[in-house]
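**Student:** sequence below, structure please.
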Amino acid sequence: MGRGAYALARVAVIVRAPAGWLWWPGVLAAGIGALVPGLTGRRIGLLAGAALFLIAAAVVFVVRRRRYLELARDASRAGKAVFLQDRAVTVRTRRRALRWWLLLAFLAAMASSFAVPAAGGLLLAGLGAGLWAKALWLGRWERAHDALLWVRTDRVPRGRPAGKTVDAYQTTGIVAGDATPGGARRPRTAAATAH
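**Tutor:** Predicted structure coming up:
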C-alpha cells in the first residue's frame, strides 16, 4: 500500500464470519447431546435448548443495532487510496482470532449435555443464527442505500465492527469488493466483472 493508504474490511463479513463456526458445531453438539439422557432428561433438555436458541438469536440480532445504524448514517465515502480487503482474508482473520473461544464453546456445549441434553448445542447454534440474521439485516441496509459498509482494519483489532475503537464507517459502490450485500461470497463471474 502506498503512503497514506489503509485497509478496509466489510462490516457484514466481519459479523457473518463466525456464524457458521457457531451454527454447525452447535447443531453437532445438540445432536450428540440428544443421545445422552442427562440429569433433566431429553425432553426437558430439548425444550430448554429451544428456548435458549430463540433467546440467543434474538439478543445477538438486536444488540448494538442502534450503534451500527449511527455509524452507517454518518459513513463517509472511501477514498481512492484505500485497500479493500478480500472477503476470504477477513473471514480467515476473524475466525483465527476466535478459534480458541469457539473450540471452548463447543466443548462446553458437549459437556453440558450430561446435565441438560442438547441445550448447550442449541444455545451455540442460536448465537450463530443471530449473527447470520444480523449480517442479512446489514445487507438489506446496503441494498436500500446502494452502498457497502466498510471499516478500517486497524480499528477492529478484536473483531468488533461496532465497538468503542470504531469511530466511523466508510462506503463504496454496491459492486466493490468480492462480497455481496450482507457479506456472502460474490459469484465468480460478478466478482471478476467488479474488478
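**Student:** alpha carbons only for contacts and neighbour counts from here, please
**Tutor:** Noted.
**Student:** nearest spatial neighbour of the residue lying farthest from the centre of the chain, skipping sequence neighbours?
**Tutor:** Largest separation from the mean C-alpha position in the chain: Leu39, at 33.1 Å (Cα atoms, centre = their mean). Using Cα to Cα, 6 or more residues apart in numbering and skipping the chain neighbours, the partner closest in space to Leu39 is Ala115 (4.8 Å).
**Student:** sequence B follows; please return its structure for comparison with A:
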Amino acid sequence: MGRGAYALARVAVIVRAPAGWLWWSGLPAAAIGVLVPGLTGRTIGVTAGAALFVIAAFGGFAVRRGRYATLAAGASRAGKAVILQDRAVTLRVWRRAHRWWLLLAFLAAVASSFALPAAGGLLMAGSALGLWAKAQWLGRWEREHDALLWVRTESATRGGAVGKDVRGYLMTGAAAGDAAPGGARVRA
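**Tutor:** You can find the predicted model right below:
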C-alpha cells in the first residue's frame, strides 16, 4: 500500500458473514438432533429449540443496533487513498478467523441434542436469521442515504464492525465496492 493508504471492509458484509455459516451448520445440527431421543424427549426439545430460535433471532437483530446507528450517523467520507476490500475477501478472512469456533459450535449443538433434541441447532439458525436481518437493516440505511458504510479492516478484525477499536465508519458512494446494500452479492 502507498503512503496514507488503508483498507476498508463493508460493515454489512462483516455483519452478514457469520449468518450463512451459522444457518447451514445449525440446520443439520437440528436435523441430527431430531434423530436423537434425548433426555427430555423430542417434543420438549423441538419446542425449546423453537423458543430459542425466536429469542436468538431477536437478540441477533437487536443487540448493539444503537452502536451501529451511532457510528453510521457519524460516518465521514472516505478519502481517495483507501483500498476497498472485496466481499469475497472479507468473507474469507472472517471464515479463517472463526472456523474453529464454528466447528465447536456445531459439535456443541449436536452434543446438546442428547439433553434437548434439536435445540442447539435451532439456536444457531436463529442467530443466523438475526444477523441476516441486521444486515438487511444496514442495507436499508445505505439505500436511504445513498451511501455504503465501511470500517477499517485492522479495527474490524479485533472486535467486529462495532468493536471497541472501531472509532467510526467511513462512507463511499453507492456504486463503490462489489456488494449490494446489505452485504449481498451483486446479481448480474
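**Student:** and the residue farthest from the centre of structure 1, what does it touch?
**Tutor:** If you count contacts by Cα atoms under 8 Å, 6 or more residues apart in numbering, Leu39 of structure 1 has them with Phe114, Ala115, Val116.
**Student:** among these, who's most crowded?
**Tutor:** When neighbours are counted by other Cα atoms under 10 Å, Val116 leads those with 27 neighbours.
**Student:** wouldn't it be in contact with Ala50 here?
**Tutor:** No. Using Cα atoms under 8 Å, Val116 of structure 1 makes no contact with Ala50, being 11.9 Å away.
**Student:** quick one, helices of structure 2?
**Tutor:** Residue ranges of the helices in structure 2, as given by DSSP state H, are 11-35, 42-62, 65-73, 87-112, 119-145, 153-159.
**Student:** which helices and strands sit right next to the third one?
**Tutor:** It stands for helix 65-73 of structure 2. Here helix 65-73 of structure 2 touches no other helix or strand, going by 3 or more Cα pairs under 8 Å, 6 or more residues apart in numbering; DSSP states H and E.
**Student:** for it, grab the matching residue range in structure 1.
**Tutor:** Aligned using TM-score structural alignment, helix 65-73 of structure 2 spans residues 65-73 in structure 1.
**Student:** neighbours of Pro181 of structure 2, how many?
**Tutor:** Residues lying near Pro181 of structure 2 (other Cα under 10 Å) number 26.
**Student:** nearest spatial neighbour of it, skipping sequence neighbours?
**Tutor:** Gly139 (4.3 Å).
**Student:** what does Arg167 of structure 2 align to in structure 1?
**Tutor:** Alignment note (TM-score structural alignment): Arg167 of structure 2 maps to Asp167 of structure 1.
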